[in-house]
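Colleague: okay, sequence plus prediction incoming.
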Amino acid sequence: MSGTFHDEYTAADPQAVTDLFAQLGVRFAFDTAGPGLAYREARAGDEGLSIARLTMGQAFSTWGDTEVFGVADVRGPRYDWHTGDEDGTVGSPVLFRPGHPALVVAGPLEATNVYATPARLQEVAETVYDTREPVAFGSSRPTSTRLGALWSSLVRAAVAAVDFGTFAEPLVRADLSRHLGVGMLECFALLGDSHERTLSMAAQSRRYRIARQFLDDHAHLPVAVEDAARAAGTTTPALVRAFRANHASGGPRPRTCAGPGSPAPTPSCWPPTLRGGTPSGPSPPGEASPTPAGSPAPTARPTGSPRASPSAGEASDGTDGAARRPQHRTLRARSARQRGYPSVRAADVLARAAGA
């Protein structure tokens, strides 16, 4: 992944908040109950997926549409949302979908929002389910209370990685992005044949387990990826997809590169909440787990001392340290001409929602 960022923002007027959300492709307008807006946001991610923690200091309303998929996990006294065919309130995560205008009326709150571009979520779906079916959701609600709580636990794990400083590590960031993408696909009502998706995931998991066991059993021989594919009764491209869906390193490697039984490469810098794997548990009948079947849980490597912090001018991955440190910015309102998109009125959104 490239183009990573870790920024902090403050805003003191509704238009500045509107501009800030527009940067992510969330075309929502904001209005507040009175003067003295106090808005803060910490945002980390890349061009496909981002995690935003925000604080709104007073009651507000917001309305509009979005170009990306976004899940809001809200903590506050009030968060009433309406999409035309659904409505809900605080207490459960809510999914905002492209083409489904929404209106939100809320009080002071703290929230953690996860945004995924349609291209990134489609990539995750194709990898995990081995399908080309376009990603579309049938509801803004989690499919069950348990999966709503599971999404919240995934978000807490991702936030811990950002706070711990490991989100800047490419392997950690890739693994977290995959878990959040699968979590979004599994925790909310994804359209399509769920039985077929389950069978596809099981088939990929079986190929992965057989191939990995073959590589372990023949570690003393110069075996190739094609040999493992034949042992698993599949093709090399299909085996590569199975490894991408189940293995943290992304693909199978000949055992001339790794010792027998080598686990998936897991950095010692995983935050404590992630060292035991992404929070999950056995799924009751009818509910799938966001962790792909057969996916090995990350395990911590013993370390004798804490990892040394990078110097002020250099990040641990060789990039400029500024890429790792949050960059703080204060947002000022811009005109509609500067923003480059038309203004949106609450009445327009409600009219569109009512006619949907």
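Modeller: Here it is on my side, so go on. Nothing here was measured: the structure is a model prediction, and the numbers come from that model.

Colleague: only C-alpha atoms from now on, for both contacts and neighbour counts.
Modeller: Will do.

Colleague: what segments of the stretch 201-350 of the chain are strands?
Modeller: 327-331 (DSSP state E, counting those that start in this stretch).

Colleague: scratch that, the stretch 51-200 of the chain is what I was asking about
Modeller: Under DSSP E, counting those that start in this stretch, the stretch 51-200 of the chain gives strands at 60-66, 69-75, 79-82, 87-88, 94-96, 102-106, 109-116, 137-142, 188-190.

Colleague: between these, which gets nearest to residue 48?
Modeller: Residue 48 sits nearest to strand 109-116 of all the strands of the stretch 51-200 of the chain, at 5.8 Å, using Cα to Cα.

Colleague: what's the angle from the closest one to strand 69-75?
Modeller: Using axes from the mean of the first three to the mean of the last three Cα atoms, to 10 degrees, one finds that strand 109-116 and strand 69-75 are set 160 degrees apart in direction.

Colleague: related to what we said a few turns ago, mind putting the strands of the stretch 51-200 of the chain in TSV, mean neighbour count and distance to residue 129 included?
Modeller: What follows is the strands of the stretch 51-200 of the chain, written out as TSV (neighbours: other Cα atoms under 10 Å; distance: least, Cα to Cα, whole Å):
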stretch	mean neighbour count	distance to residue 129
strand 60-66	21	25
strand 69-75	22	19
strand 79-82	19	31
strand 87-88	16	30
strand 94-96	23	21
strand 102-106	21	29
strand 109-116	21	18
strand 137-142	19	15
strand 188-190	19	12
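
Colleague: next, the one to line up against it:
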Amino acid sequence: MNRPAPIHLHFATTEPEVGNEALQQVYARARMGRVTDPRSFRYSQDIHGDADLTLGRMHFHGTVAGHMIQEQAFSVIAPAAGSLRWQIDDRAGTGPNAFLLQPGQHYYGESEHLSVDSANLGSGALEEIARTVYGDEHLTIGFTAPHPVSAAMGAYWQATYWFVHEALTDPATAEIPLLRADLLRRLAVATLEAFPLAGDPQARRASVATRQAAYTQAVEFIHATLSLPITLEDVARHAGVSTIELTRAFRTHTGTTAGAYLRGLRLAAAHRDLVGANPAGGDTVKDIAARWGFAHPGDFARRHRQAYGVTPSHTLRH
């Protein structure tokens, strides 16, 4: 699946109306409605991500009131400095704790010298990940309250946010779609677990626990039998689940399939053998590829080139 193009928005202004235009690049239906002293006003934003996930920090210097209607994203707002009093529909809060804003909700806030960290998760992307994590293809995402389920889970979300933020602001990571997809998944899962998702949380957590056990057993079996001609059915049987559930377990924990995980390990093992091989002694690419389950040399060469940037024959010779 193609990932959307990366977004980078860096901006600062001392003009409230210009600040509103910049703010609306992040939240389309947002507006700073009252600035107590325009002479002391300053707004800045530093945003990274893409259409599925944007992270950023926004500064509102001065005393500012504002409102917005959330659209096609789930947003977690985490005050970092200054003061904020907020209301979402009929819920209200203050202080440094993170809170969640859902599509269709109305937000109003009053702040003073406020800095906030924000994470915007596209509703389609979050729902797709939730359906994979919880094994429910018909799950519709909704949360019952804007606050985390506990202080510990709020801290877990914040720690995940900073891990993802550090990686996403690294240009080398931000330009790689697969890495951005992994970061999206990490923060999406943290949001699903940290905030009170509607439905039966006990049933969902039991499902996650079952997948965790199946994933752990499958990984142990794969590593122990990597050089043997095992199939995905063998792995699923050892883990005590169907092949469909095995796929869901791997997608939940790695974002990929058990087959892709197995091929990746075998490719790495074949690469190690190529590096240590002795072509003068009769070692060949074909034999090494076959040893690790790659029956078609052309397919092996393509995968090796994608992973290591050179052909298997080049690795064998050097």
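Modeller: Thanks, I have the structure now. Please read these numbers as outputs of a predicted model, since none were measured by experiment.

Colleague: quick check: which of the strands of the stretch 51-200 of structure 1 is nearest to residue 4 of structure 1?
Modeller: strand 109-116 (14.0 Å).

Colleague: what stretch of structure 2 does stretch 330-337 of structure 1 fall on?
Modeller: Counting by TM-score structural alignment, stretch 330-337 of structure 1 pairs with no residue of structure 2.

Colleague: test my guess that residue 119 of structure 1 contacts residue 47.
Modeller: No - proximity of residue 119 of structure 1 to residue 47 does not meet the contact threshold set by Cα atoms under 8 Å, at 10.2 Å.

Colleague: for residue 174 of structure 1, which of the strands of the stretch 51-200 of structure 1 is the nearest?
Modeller: strand 109-116 (13.3 Å).

Colleague: returning to that earlier point: okay, the strands of the stretch 51-200 of structure 1 in JSON lines with distance to residue 227 of structure 1 next?
Modeller: Below are those laid out as JSON lines (distance: least, Cα to Cα, whole Å):
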{"stretch": "strand 60-66", "distance to residue 227 of structure 1": "46"}
{"stretch": "strand 69-75", "distance to residue 227 of structure 1": "40"}
{"stretch": "strand 79-82", "distance to residue 227 of structure 1": "53"}
{"stretch": "strand 87-88", "distance to residue 227 of structure 1": "53"}
{"stretch": "strand 94-96", "distance to residue 227 of structure 1": "43"}
{"stretch": "strand 102-106", "distance to residue 227 of structure 1": "52"}
{"stretch": "strand 109-116", "distance to residue 227 of structure 1": "36"}
{"stretch": "strand 137-142", "distance to residue 227 of structure 1": "39"}
{"stretch": "strand 188-190", "distance to residue 227 of structure 1": "36"}
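
Colleague: let me know which of these is the nearest to residue 155 of structure 1.
Modeller: strand 109-116 (7.5 Å).

Colleague: burial check on residue 198 of structure 2, number of neighbours?
Modeller: The number of residues packed near residue 198 of structure 2 is 12, by other Cα atoms under 10 Å.

Colleague: how about the one 4 residues further on?
Modeller: For residue 202 of structure 2, the neighbour count with other Cα under 10 Å is 9.

Colleague: trace it over to structure 1, please.
Modeller: For residue 202 of structure 2, the residue aligned by TM-score structural alignment is residue 195.

Colleague: same question for residue 129 of structure 2.
Modeller: Match for residue 129 of structure 2 (TM-score structural alignment): residue 124.

Colleague: so what corresponds to residue 119 of structure 2 in structure 1?
Modeller: Residue 119 of structure 2 maps onto residue 114 in structure 1, by TM-score structural alignment.

Colleague: excluding covalently adjacent residues, which one is nearest to its match?
Modeller: Closest residue to residue 114 of structure 1 apart from its sequence neighbours, by Cα to Cα, 6 or more residues apart in numbering: residue 51 at 4.7 Å.

Colleague: am I right that the one you found is in contact with residue 41?
Modeller: No - between residue 51 of structure 1 and residue 41 there is no contact under Cα under 8 Å: 10.2 Å.

Colleague: ok, these two, which is more surrounded?
Modeller: Per other Cα under 10 Å, whichever of residue 51 of structure 1 and residue 41 has more neighbours is residue 51, with 24 against 21.

Colleague: alignment lookup: that one to structure 2.
Modeller: So, by TM-score structural alignment, residue 51 of structure 1 is matched to residue 55.

Colleague: what about the residue nearest to residue 112 of structure 1 when sequence neighbours are not counted, how many residues nearby?
Modeller: What sits nearest to residue 112 of structure 1 in space, not counting adjacent residues and going by Cα to Cα, 6+ apart, is residue 53, at 4.5 Å. For residue 53 of structure 1, the neighbour count with other Cα under 10 Å is 19.

Colleague: what's near enough to touch residue 53 of structure 1?
Modeller: 41-43, 110-113 (Cα atoms under 8 Å, 6 or more residues apart in numbering).
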